[in-house]
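1. from the sequence below, what's the structure:
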Amino acid sequence: MIPAQTFANKKVALFGLGGSGRATALALKEGGAEVLAWDDNPDSITKAAESGIPVGDLRAADWSGFASFVLSPGVPLTHPKPHWTVELARGAGVEIIGDIELFARERTARAPDAPFVAITGTNGKSTTTALTSHVLADAGRDTQMGGNIGRAVMTLDPPRADKHYVVECSSYQIELAPSVNPSAGILLNLTPDHLDRHGTIQHYASIKERLVAGSETAIIGVDDVFCVQIADRLERAGKEVVRISKRLPLTDGLFADGANLMQAENGRFSRIATLEDIGSLRGQHNAQNALAAIAACMKVGLSPREIQSGLDSFPGLAHRMEQVGHKDHVLFVNDSKATNADAAAPALSSFGRIYWIAGGLAKEGGIEPLRSFFPRIAKAYLIGEAAPAFSATLGETVPYEISGTLDAAVEHAAADAARDGSGEAVVLLSPACASFDQFKNFEVRGDAFRTAVNAIKGMQAIGGIR
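-> Next up, the predicted model:
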């Protein structure tokens, strides 16, 4: 835990007592703050009180006595309308911050030179965070990973100059972190997302921009117009900017040339790393993730040799193009995190001969946006509520069966792929659907796929996923 000593002897209000909220409240209490916490969920209040966190209805509190208000990032700050606690804080002139802000202040006060990599973007945040952390740890650095992935940020070890912090930041967290100041700030990409919470894409982009604007070095993917504009704007303001691209050859920055990752300086190119034969980093989207991780690791002092070693040994993330196992010429891949068509596209673009398991609770638009990938699909195995609609889209273009259940889909896809004479085939779970018709969440769905695959006789499991 990081005791929030910068709040010692201050009165702090806190709302949101889920796991990270309780961790933040305890960090404030441990640092000497006088905390009053609350939640709209009575069960969360009970758990907090049992943990020794002072609780009390913030509606009845004297807000003039609070120095700060710590808000859970899951609670609306602006849209669709501010939460009632936000209105109370604003009315009393109390600053509204989140746990990432607490971390930033503690690092600035205790160990401002501690390497700190912060990652945001619409897509790829978790993989880039895990990859950066893995490369640093593989190189022998004391690495602390958390934020919007894994551990709540205030449960990491207290800042020290020899510790490297790798923190995933959502737009909700950045919005509550006005002084976040990473050594390397990464903005991977921007597409419309969370507009119910941010109102417009312009506002959403401006929040993401804050992370890189506050960094020593801004690492920005320049494959979309919003990020191009942000990179140009920060560079004009005098910020050190490293541009990365998964598809464009840059004259300055890092870019992908097939499996080769290139560094460009004043139009001169050199290969800095390769993704050749790294199954956990297939696809253009993972090239972008790797480029960002490389730029960040270079910023905090790693050599190309150390970086390549980390890339080579990266196991990937569970449920994100996770290599589960292989049998003879067939690879089995769990991409259960792909809960809509856009999320399924990277996996479908990464393989040439696919036995595709898809379906669940359909999102708007179904799989029509994936039509350009249909020639890659040897056969589709449709499950869940979306099966009839998906079969209508596939029509006569792609052979399919309505398998109904995931277990049946795995069994039939494995048998068909085993008979494939092309020499290389993939059984891919990339559902393009939410899981809620048959599973609690995408993790449970992915675990069920892994269990079914590993039950196949003669399956060689691929370990190391975390």
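2. going forward, measure contacts between C-alpha atoms and count neighbours the same way
-> Fine.
3. contacts for stretch 306-314?
-> The contact list for stretch 306-314, computed with Cα atoms under 8 Å, 6 or more residues apart in numbering, reads 131, 134-136, 138-139, 273-275, 278, 280, 290, 294, 297.
4. what's the answer for stretch 319-333, then?
-> For stretch 319-333, the external contacting residues (Cα under 8 Å, 6+ apart) are 279-280, 316, 334-338, 347, 414, 417-418, 423-429, 442-443, 446, 450, 453-454, 458-463, 465.
5. tell me which residues of it come out buried.
-> For stretch 319-333, burial by neighbour count (16 or more other Cα atoms under 10 Å) applies to 319-327, 330-333.
6. closest to Leu254 among the contacts of stretch 306-314?
-> Ile294 (8.8 Å; Cα to Cα).
7. contacts only, for the closest one.
-> Ile294 sits next to 132, 307 when contact means Cα under 8 Å, 6+ apart.
8. wait, is it part of a strand?
-> No: going by DSSP: H, G, I helix; E, B strand; the rest coil, the assignment for Ile294 is helix, not a strand.
9. can you tell me how far it is from Leu406?
-> 37 Å (Cα to Cα, to the nearest Å).
10. just Pro115 next, same as before
-> From Pro115 across to Leu406, the span is 44 Å (Cα to Cα).
11. still on that earlier bit, now the contacts of stretch 306-314 in JSON lines, with secondary structure and distance to Asn123?
-> Converted to JSON lines, the contacts of stretch 306-314 look like this (DSSP: H, G, I helix; E, B strand; the rest coil; distance: Cα to Cα, whole Å):
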{"residue": "Leu131", "secondary structure": "helix", "distance to Asn123": "14"}
{"residue": "His134", "secondary structure": "helix", "distance to Asn123": "19"}
{"residue": "Val135", "secondary structure": "helix", "distance to Asn123": "20"}
{"residue": "Leu136", "secondary structure": "helix", "distance to Asn123": "22"}
{"residue": "Asp138", "secondary structure": "helix", "distance to Asn123": "24"}
{"residue": "Ala139", "secondary structure": "coil", "distance to Asn123": "26"}
{"residue": "Ala273", "secondary structure": "strand", "distance to Asn123": "22"}
{"residue": "Thr274", "secondary structure": "strand", "distance to Asn123": "22"}
{"residue": "Leu275", "secondary structure": "coil", "distance to Asn123": "20"}
{"residue": "Ile278", "secondary structure": "coil", "distance to Asn123": "20"}
{"residue": "Ser280", "secondary structure": "helix", "distance to Asn123": "17"}
{"residue": "Ala290", "secondary structure": "helix", "distance to Asn123": "13"}
{"residue": "Ile294", "secondary structure": "helix", "distance to Asn123": "17"}
{"residue": "Cys297", "secondary structure": "helix", "distance to Asn123": "20"}
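12. and for comparison, fold this next one:
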Amino acid sequence: MIPVESFRGRRVAVFGLGGSGLATAEALIAGGADVVAWDDGEAARAVAAKRGIPVEHLEGIGWASLAALVLAPGVPLTHPKPHWTVALAAEHGVKVIGDIELFAIERRAVCPSAPFVAITGTNGKSTTTALIVHLLRHAGRDVEIGGNIGPAVLGLKPLQPGRHYVIECSSFQIDLAPSLDPTVGIHLNLSEDHLDRHGTMANYAAIKERLVAAAETAVVGVDDSLSAAIADRIEQRGGRVVRVSNRRPLAAGVYFDHGHLVEASTGSATVVGDLGGIGSLRGAHNGQNAAAAVAAVRALGVDVRTIMAGLRTFPGLAHRMEQVGRLNHVLFVNDSKATNADSTAQALASFERIYWIAGGKPKSGGITTLERFFPKVAKAYLVGAATEEFAATLEGEVPFERSGTIATALEDATRDAQADDAAEPVVLLSPACASYDQFKNFEVRGDHFRDLVRAIPGVAPVGPGA
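-> Take a look at the predicted model:
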């Protein structure tokens, strides 16, 4: 745990008692704050009370006495309308922050020399985060990982000068962290997502920009116009920017070129990584992820030889292009983390002969933007609430079955892929949908798929780098 001593002796309200909320309340209490916590769910309140966290409804607590309201990231801040606690905070002039902001405040106060790497982007941030951690650990560094991936940030080991904190940040978390100042801030890309939470694309982009705006080194993907503009603005203000791309060479920065990662500066270009044959980093989209990770660890002083060796041993990220098994010539890939069409596009672009399991709770736009990949899809197997919407898009373009569930879809896809004489037909779970119609979250969905695949007689596991 990281005790938050910056609020010692002051009263702080915490709303939302899931994993991050519980860790936040305990870290504040450990640091000497007077905490009052609440959650609309009775079960969550019971868990908090059992852990010694003071639980009291926040409506009548005397808001004028509060130093801050710490909000769980899933609680609406502005859209579709502010949560009732946010409205009360505004009425009484109480600042509203999140656990990432508490971490940033405490790091500045206690241990500003502790390297802090923060990562965001619409797509690719979890893979990039995991790869940075892997490369740093391969270099012998003491590394903690958390935030939007893994443990809540305040549940990590206490701040120490040599300890690196690699923190994945969602837009929800950044929105609650006005003073983010990482050692290395990484922004990968921007595409339409979470507009129900942020209102407009301009507001969404501005929130993402906050993560890199005050970073000592800003690593910014420049393959979309909004992100390229972010890099330009930071540079114009005199900030240090390292641009990354998986689409074109750069005069300065790190870019992906025909399987190689190239670091360019002052008229020279050096190969700093080779992704050839690394199954866990297959696909052009992983060129951007790897380029950003390499730029980050280079900024932290990791040498090229260590990077090269570390890339070769990267096991990949669960649920993101995760190779989970092989049955003769058929490869099974768990891409359950692909909860929108842009993320699924990266998976479809990575394979040539695909038996595609798609569907769940649909998002705005469905899969119409994926039409350019339809020639790669031998057949689609539709599941969940999106079935009819996706069927209408695929009609006349891609053969499909209404499979209903992932178990049935896997059975159907395995049958068809085994009969395919292509060199490597791929059974791909890449839903392009949220999971909430049939599963608690994408992790549960991906675990279910992986378990089903490994229960198929004759399936062999696929290891790192395969």
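13. and the TM-score between these chains?
-> Comparing the two superposed chains by TM-score structural alignment, normalised by the length of structure 1, the resulting TM-score equals 0.94, with 465 aligned residues with a Cα RMSD of 2.1 Å.
14. coming back round to it: and which of the contacts of stretch 306-314 of structure 1 is nearest Tyr172 of structure 1?
-> Nearest to Tyr172 of structure 1 among the contacts of stretch 306-314 of structure 1, counting by Cα to Cα, is Leu131 at 22.4 Å.
15. after superposition, how close is the helix or strand hosting Thr132 of structure 1 to structure 2?
-> Assigned by DSSP states H and E, Thr132 of structure 1 falls within helix 125-138. When structure 2 is overlaid, helix 125-138 of structure 1 sits 1.3 Å from its aligned residues on average, using mean Cα distance after the TM-score superposition for structure 1.
16. roughly how far is that helix from the heart of the chain?
-> Offset of helix 125-138 of structure 1 from its chain centre (Cα atoms, centre = their mean, to the nearest Å): 11 Å.
17. and stretch 211-228 of structure 1, by the same measure?
-> That offset, for stretch 211-228 of structure 1, works out to 16 Å (Cα atoms, centre = their mean).
18. and what of stretch 198-216 of structure 2?
-> Stretch 198-216 of structure 2 has its C-alpha centroid displaced from the chain centroid by 15 Å (Cα atoms, centre = their mean).
19. so which bit of structure 1 is it matched to?
-> Aligning stretch 198-216 of structure 2 against structure 1 (TM-score structural alignment) gives residues 198-216.
20. which parts of the stretch 1-150 of structure 2 are strands?
-> Shown for the stretch 1-150 of structure 2, the strands assigned by DSSP state E, counting those that start in this stretch span residues 11-15, 34-38, 66-71, 96-97, 116-120, 142-147.
21. hmm, I typed the wrong one, I wanted the stretch 151-300 of structure 2.
-> Remark: strands assigned in the stretch 151-300 of structure 2 by DSSP E, counting those that start in this stretch are 163-168, 184-187, 217-221, 241-245, 253-257, 260-265, 268-274.
22. ok so, going back, buried sites along the match of stretch 198-216 of structure 2?
-> Going by neighbour count (16+ other Cα under 10 Å), the buried part of stretch 198-216 of structure 1 is 198, 201, 204-216.
23. ok, now stretch 188-200 of structure 2?
-> Going by neighbour count (16+ other Cα under 10 Å), the buried part of stretch 188-200 of structure 2 is 188-191, 193-194, 197-198.
24. tell me which two in those are the farthest apart.
-> The most widely separated members of those are Leu188 and Arg197, with 20.0 Å between them, by Cα to Cα.
25. how much space separates Val12 of structure 2 from Ile97 of structure 2?
-> Per Cα to Cα, Val12 of structure 2 is found 11 Å from Ile97 of structure 2.
26. try Leu135 of structure 2
-> Distance of Leu135 of structure 2 to Ile97 of structure 2, given as Cα to Cα: 31 Å.
27. just Lys379 of structure 2 next, same as before
-> For Lys379 of structure 2, the distance to Ile97 of structure 2 (Cα to Cα) stands at 47 Å.
28. before we move on, what about Ile230 of structure 2?
-> Going from Ile230 of structure 2 to Ile97 of structure 2 by Cα to Cα gives 24 Å.
29. ditto for Asn328 of structure 2
-> Separation of Asn328 of structure 2 from Ile97 of structure 2 (Cα to Cα): 52 Å.
30. burial of Pro425 of structure 2, as a residue count?
-> As a burial measure, Pro425 of structure 2 scores 24 neighbours (other Cα atoms under 10 Å).
31. you'd agree it is up against Trp356?
-> No: Pro425 of structure 2 is not in contact with Trp356 according to Cα atoms under 8 Å; the separation is 10.4 Å.
32. and Phe439 of structure 2, which of the three is it?
-> Per three-state DSSP, the secondary structure class of Phe439 of structure 2 is coil.
33. including mean neighbour count and distance to Gly155 of structure 2, could the strands of the stretch 151-300 of structure 2 go into CSV?
-> What follows is the strands of the stretch 151-300 of structure 2, written out as CSV (neighbours: other Cα atoms under 10 Å; distance: least, Cα to Cα, whole Å):
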stretch, mean neighbour count, distance to Gly155 of structure 2
strand 163-168, 24, 12
strand 184-187, 30, 21
strand 217-221, 28, 26
strand 241-245, 28, 30
strand 253-257, 26, 33
strand 260-265, 21, 34
strand 268-274, 18, 33
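34. for Gly267 of structure 2, give me its contacts.
-> With Cα under 8 Å, 6+ apart, Gly267 of structure 2 has these contacts: Ala251.
35. restricted to buried residues, select the contacts of stretch 306-314 of structure 1 in PyMOL.
-> Buried subset of the contacts of stretch 306-314 of structure 1, written as a PyMOL selection, criterion 16+ other Cα under 10 Å:
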select buried, resi 131+134+135+136+138+139+273+274+275+280+290+294+297
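36. ok, and the closest non-adjacent residue to Gly21 of structure 1?
-> The shortest distance from Gly21 of structure 1 to any non-neighbouring residue, by Cα to Cα, 6 or more residues apart in numbering, is to Ser72 (6.2 Å).
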